[in-house]
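1. What follows is a protein structure lacking sequence information:
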């Protein structure tokens, strides 16, 4: 914790007007993109914090996978650097009735093997994403039928109108795959030896397992106006300290920083530029079904006692903000002042707990009864989770609870979402959760009684009904009101314990520019925009 706490940066004054008002150091720019590239570039090296597990994004799609494959695979809709959504492989998406949306597909798209994208490929891809157990299957929960209704047309029928479905098609649920390539590879698809099955501006050239991944500019990319500016991009992985060394030495030219605190030492380099941008990302302590936190009063007590300001400073060097909700302001894509005011009114998650907060927490513990066994919080050994886990243990001790830390290997940590036996080892695990949509409803569906990440089995008929109503409401003001009600119910029950909002943070050599500084890099082909900062 002492090492992380050394990264102390001055913060500028801010208000809560929305994404453009997030706390950032005075010498760090904030916005959706960095300066437009001035010219093409031969190659550059980009750092990530761990090796991808697979490139089959229906199996796993964490940050490492998305950072790379956002440049290789394309979607029916496309998330933009300002987190808005536009048509992409679908040239048009139109609601033709309250329950029917029609995608009109582009006719000029070609996959990397030269074959044309067809409506059959699109339908097959959507069915694959919707299949039980697929990583994006929840995006299709409201779908009753998908059909090819023309040579370049797909019609999707819903149980009810779904206001966020089109935004979801800008995420991994909207990726269009080359069916024949995926089927030819079988179980090998997504492995280091398999080709990609996509149509983006960059293609997978080589995955040297344990070492590096190389992308090359796609020849004859169908969207010539948005072809990649670089010929070759090499991805390497290392821990935060090694990433700092690679960037300051010039061995690598950029990275989207896993921890904003990493920006601290990089700011001392005259070779590196730092920028931040809007995101939906929030680090939360996610309660499992193990047992100790089934009583919401224990979750409420821990939330009241947690020192979020301390975590924001120690774990993120002041480049994150204590946060009261499970999703960040990058989701406020409409009715922004309304969402901001509702956020400010939330209670139960103080930046720094007061004596009154601690007294309330102790009373809640007395009412609920302290769990017989210590509360177990999972750590992975990295600096952020070290700080968050220690803060949770400290919070528990202040209010008469016992808590301890169990260490789970980092490469296993993502399995908390899918592996019940792993969740049985801990009452809480910390993670940075984000959504591809600029709509809070896209997050709060996770509190529905049937949601697969609602591990504590929070159940409310009112909540479930409001999720359905919000998804079906296309009027922005009315949907915002419903989303705010969902936010209030979620935070009152403390389904997850929110900790800190992290704006997207990018570090780049001053010799290159053009990359988005927002969280769009997870789904937008950011690397295609990177070029030389000089003509």
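-> Noted; the coordinates are in hand. Just so we're clear, the structure is a prediction, and the values are computed from it rather than from any experiment.
2. use CA for all of it now, contacts and neighbours both
-> Noted.
3. residues in contact with the closest residue to residue 493 other than its chain neighbours?
-> Leaving aside its sequence neighbours, residue 493 sits nearest to residue 296 (Cα to Cα, 6 or more residues apart in numbering; 5.9 Å). By Cα atoms under 8 Å, 6 or more residues apart in numbering, the contact list for residue 296 reads 493, 494, 495.
4. ok, now residue 484?
-> Going by Cα under 8 Å, 6+ apart, residue 484 touches 339, 342.
5. cool, residue 482 as well?
-> 466, 467, 469, 470.
6. Produce a ChimeraX select command limited to the buried residues of the contacts of residue 296.
-> The buried residues among the contacts of residue 296 can be selected in ChimeraX (16 or more other Cα atoms under 10 Å) with this line:
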select :493,494,495
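7. didn't residue 380 look like it was pressed against residue 405?
-> No - contact criterion Cα atoms under 8 Å: residue 380 and residue 405 do not qualify, at 9.9 Å.
8. mind listing the strands for the stretch 301-450 of the chain?
-> Per DSSP state E, counting those that start in this stretch, the stretch 301-450 of the chain carries strands over the ranges 321-322, 375-379, 403-407, 428-433.
9. rewinding a little: most neighbours, which of the contacts of residue 482?
-> Among those, residue 470 has the most neighbours (other Cα atoms under 10 Å), with 26 neighbours.
10. Distance check, that one against residue 164.
-> From residue 470 over to residue 164 the distance is 9 Å, taken as Cα to Cα, to the nearest Å.
11. joint contacts of those two?
-> Residues touching both residue 470 and residue 164 (Cα under 8 Å, 6+ apart) are residue 441.
12. quick one on the thing from earlier: okay, the strands of the stretch 301-450 of the chain in a markdown table with mean neighbour count next?
-> Converted to a markdown table, the strands of the stretch 301-450 of the chain look like this (neighbours: other Cα atoms under 10 Å):
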| stretch | mean neighbour count |
| --- | --- |
| strand 321-322 | 23 |
| strand 375-379 | 24 |
| strand 403-407 | 17 |
| strand 428-433 | 23 |
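13. Any chance of the ones you listed in TSV with distance to residue 105 as columns?
-> Putting the strands of the stretch 301-450 of the chain into TSV (distance: least, Cα to Cα, whole Å) gives the following:
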stretch	distance to residue 105
strand 321-322	41
strand 375-379	45
strand 403-407	48
strand 428-433	31
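14. hang on, isn't residue 72 packed against residue 199?
-> Yes - the criterion here is Cα under 8 Å, and residue 72 meets it with residue 199 at 6.6 Å.
15. what about those two, which has more around it?
-> residue 199 (30 against 27).
16. What is the neighbour count of residue 301?
-> Neighbour count for residue 301, taken as other Cα under 10 Å: 27.
17. before we go on, here's another structure to hold up against the first:
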């Protein structure tokens, strides 16, 4: 797997033996977790947060290397069957024993109607227990990156879930939440003590954790703080010990404070614009009787009306990496930077955009709404407003539909949008296949769970199916490149950039940062 260059000013992971006395840790982010139900959300931050409470059979470490977790080892016993030997002696936070029955139950639960976390497991057809500590997983065909896919398959205790009337996943789309949305019982290094929506979520170190703790924490408090200026002020005042996603404009302020430190580098996430390709008439547009985004010329006009270099320089203050592809070049399997599949397809050219709109039958342009979050991505609202100005100059009159993450997420999950900003990090696989399968494949029960605009191409879908089964890495990379070029030619989406990872903390705290922007609390050490 391709690795990131070392992050600038990376906070080192202390390797010394834990101190006798441990300490509390408080950290902040710009949005709350959507739910504690590990199967109900496909939100990257929520999934990452829950990785401190629930566990999977294999996991990525801070270097994005795969390593055993609830499974000690595995092997393939047939081209499409993997056998996993589970770790013995593992306890859930409630004291229950972890067994194969919990894995089989969790597979059924993540397959229930309300679950949104199954996308990367679309190649799995069956999970069955061989005995109490052995599980076979059968896939539709050879699936060489199954271990990557399993890094988001969180295991729940069957008995606890049934006692809480939470045998099925919560359904965030229909706002149907069960007890697992507000309480948790995992096997991870921290257990939830209390949960307050849009307030603090308090956890404590789980003394029965099977792994060797590298942290020295007793309690952890997560505090969502939506306003960027308030988050920074909380760090400076000492109200929080660390924060994820420091505002770019505050980097010099924090670096100039001898009591604080900053870490930054490229994130895996690609920020992009998407179109509603599916509806005959857009929901939020002044065009009647047709969908302008079904015309390649209109999509290309949008692409060429946006000056991504200006966005990088002025909005992102130079702290982003212009994207020419929907899959970050830092993801495993992606083409290298500079390859045709990673370069911008068309140049910024507003005059060309106007000509394309006229050719498509919109010489005076048209109106449409753009769905954007204001607390999900780095400078998301500012980016959207700048893009709206650029599109306005070629005749596309855009109404901002700016909402908090909770509201925007419901809109995105409900496909209630005509034109939208979204981001995808290729996680949990840390592989380009995740973007291809989840974001770009035709939306179905098994694929395209994040294909909000419902772009569809049969040739592309067939290639992704071949990628899923291809065990030869050079050939797999070639197929990934071919698939990305198909989407680029159709301008199915408009990639903007890879945003930065920017964390900050009190000096001396070791956070073990990673390009997947995941706070692994079991690696955090306080001075």
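-> Looks like it arrived, so ask away. What you see is a predicted model, and the numbers here were worked out from it, not measured in a lab.
18. equivalent range in the second structure for stretch 82-91 of the first structure?
-> Aligned by TM-score structural alignment, stretch 82-91 of the first structure corresponds to residues 63-72 of the second structure.
19. How about residues contacting the matching stretch?
-> Here stretch 63-72 of the second structure makes contact (Cα under 8 Å, 6+ apart) with 1, 3, 55-61, 84-87, 90, 147-148, 430, 514, 516.
20. Could you identify the longest strand within the second structure?
-> Counting residues, the longest strand found in the second structure (DSSP state E) is strand 260-275.
21. Give me the helices and strands touching that one, please.
-> Applying 3 or more Cα pairs under 8 Å, 6 or more residues apart in numbering; DSSP states H and E, one finds that strand 260-275 of the second structure makes contact with helix 251-255, strand 419-424, strand 493-506.
22. Minimum distance to residue 110 of the second structure: which of those has it?
-> When these are ranked by distance to residue 110 of the second structure, counting by Cα to Cα, first place goes to strand 419-424 at 20.7 Å.
23. In the first structure, what range does that closest one match?
-> Alignment of strand 419-424 of the second structure against the first structure: residues 428-433, by TM-score structural alignment.
24. what's the mean distance for that stretch versus the second structure?
-> Comparison of stretch 428-433 of the first structure with the second structure after fitting gives an average deviation of 2.0 Å (mean Cα distance after the TM-score superposition for the first structure).
25. mind listing the helices for the stretch 351-500 of the second structure?
-> 380-392, 405-413, 432-435, 458-469, 473-490 (DSSP state H, counting those that start in this stretch).
26. got CSV for these, with distance to residue 112 of the second structure too?
-> Shown next, in CSV, are the helices of the stretch 351-500 of the second structure (distance: least, Cα to Cα, whole Å):
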stretch, distance to residue 112 of the second structure
helix 380-392, 32
helix 405-413, 16
helix 432-435, 21
helix 458-469, 23
helix 473-490, 30
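27. Just say which of these is most tucked in.
-> Stretch with highest mean neighbour count among these: helix 432-435 (a mean of 26; mean count of other Cα atoms under 10 Å).
28. and that one, how far out from the chain's middle?
-> 11 Å (Cα atoms, centre = their mean, to the nearest Å).
29. contacting residues around that helix?
-> With Cα under 8 Å, 6+ apart as the criterion, helix 432-435 of the second structure contacts 120, 326-328, 331-334, 424-428, 464, 467-468, 480.
30. run the last query once more with 10 Å
-> Applying Cα atoms under 10 Å, 6 or more residues apart in numbering, the external contacts of helix 432-435 of the second structure come out as 119-121, 145, 148-149, 270, 326-335, 424-429, 439-441, 448, 450-451, 464-465, 467-468, 476-477, 480-481, 484.
31. Strands of the stretch 151-300 of the second structure, residue ranges please.
-> Applying DSSP E, counting those that start in this stretch to the stretch 151-300 of the second structure gives strands spanning 190-195, 201-205, 217-224, 242-244, 260-275.
32. I misspoke; the intended subject was the stretch 51-200 of the first structure.
-> With strands called from DSSP E, counting those that start in this stretch, the stretch 51-200 of the first structure shows them at 77-79, 85-87, 90-97, 100-105, 143-150, 153-158.
33. got the angle between the fourth one and strand 90-97?
-> Following axes from the mean of the first three to the mean of the last three Cα atoms, to 10 degrees, one obtains 160 degrees for the angle between strand 100-105 of the first structure and strand 90-97.
34. mean shift between strand 100-105 of the first structure and the second structure?
-> On superposition with the second structure, the mean distance recorded for strand 100-105 of the first structure (mean Cα distance after the TM-score superposition for the first structure) is 1.4 Å.
35. same check, this time on the second one
-> When the second structure is superposed, strand 85-87 of the first structure averages 1.8 Å from its matched positions, counting by mean Cα distance after the TM-score superposition for the first structure.
36. ok, now stretch 476-488 of the first structure?
-> Once the two are superposed, stretch 476-488 of the first structure sits an average of 0.8 Å from its aligned residues in the second structure (mean Cα distance after the TM-score superposition for the first structure).
37. Which residue range of the second structure does that stretch align onto?
-> Using TM-score structural alignment, stretch 476-488 of the first structure pairs with 473-485 in the second structure.
38. Mapping onto the second structure, list which of the contacts of residue 296 of the first structure remain contacts.
-> On the basis of both residues aligned by TM-score structural alignment, their matches' Cα atoms under 8 Å, what survives of those in the second structure is 493, 494.
39. Next, the distance between the ends of stretch 420-432 of the second structure.
-> 22 Å.
40. Likewise for stretch 147-154 of the first structure?
-> Using Cα to Cα, one end of stretch 147-154 of the first structure lies 6 Å from the other.
41. got a list of contacts for it?
-> Stretch 147-154 of the first structure is contacted by residues 90, 92-93, 101-107, 117-120, 122-124, 127, 146, 155-157 when judged by Cα under 10 Å, 6+ apart.
42. matching residues in the second structure for it?
-> Going by TM-score structural alignment, stretch 147-154 of the first structure sits over residues 128-135 in the second structure.
43. can you give me how far the matching stretch is from the chain middle?
-> With Cα atoms, centre = their mean, you get 30 Å for stretch 128-135 of the second structure.
44. Check which residues of that stretch are buried.
-> Buried, per 16+ other Cα under 10 Å, within stretch 128-135 of the second structure: 128, 129, 133, 134, 135.
45. Residue 523 of the second structure: which of the residues you listed is nearest?
-> Taking Cα to Cα as the measure, residue 523 of the second structure lies nearest residue 133 of these, at 27.7 Å.
46. For residue 205 of the first structure, which of the strands of the stretch 301-450 of the first structure is the nearest?
-> Proximity to residue 205 of the first structure (Cα to Cα) singles out strand 428-433 among those, at 29.7 Å.
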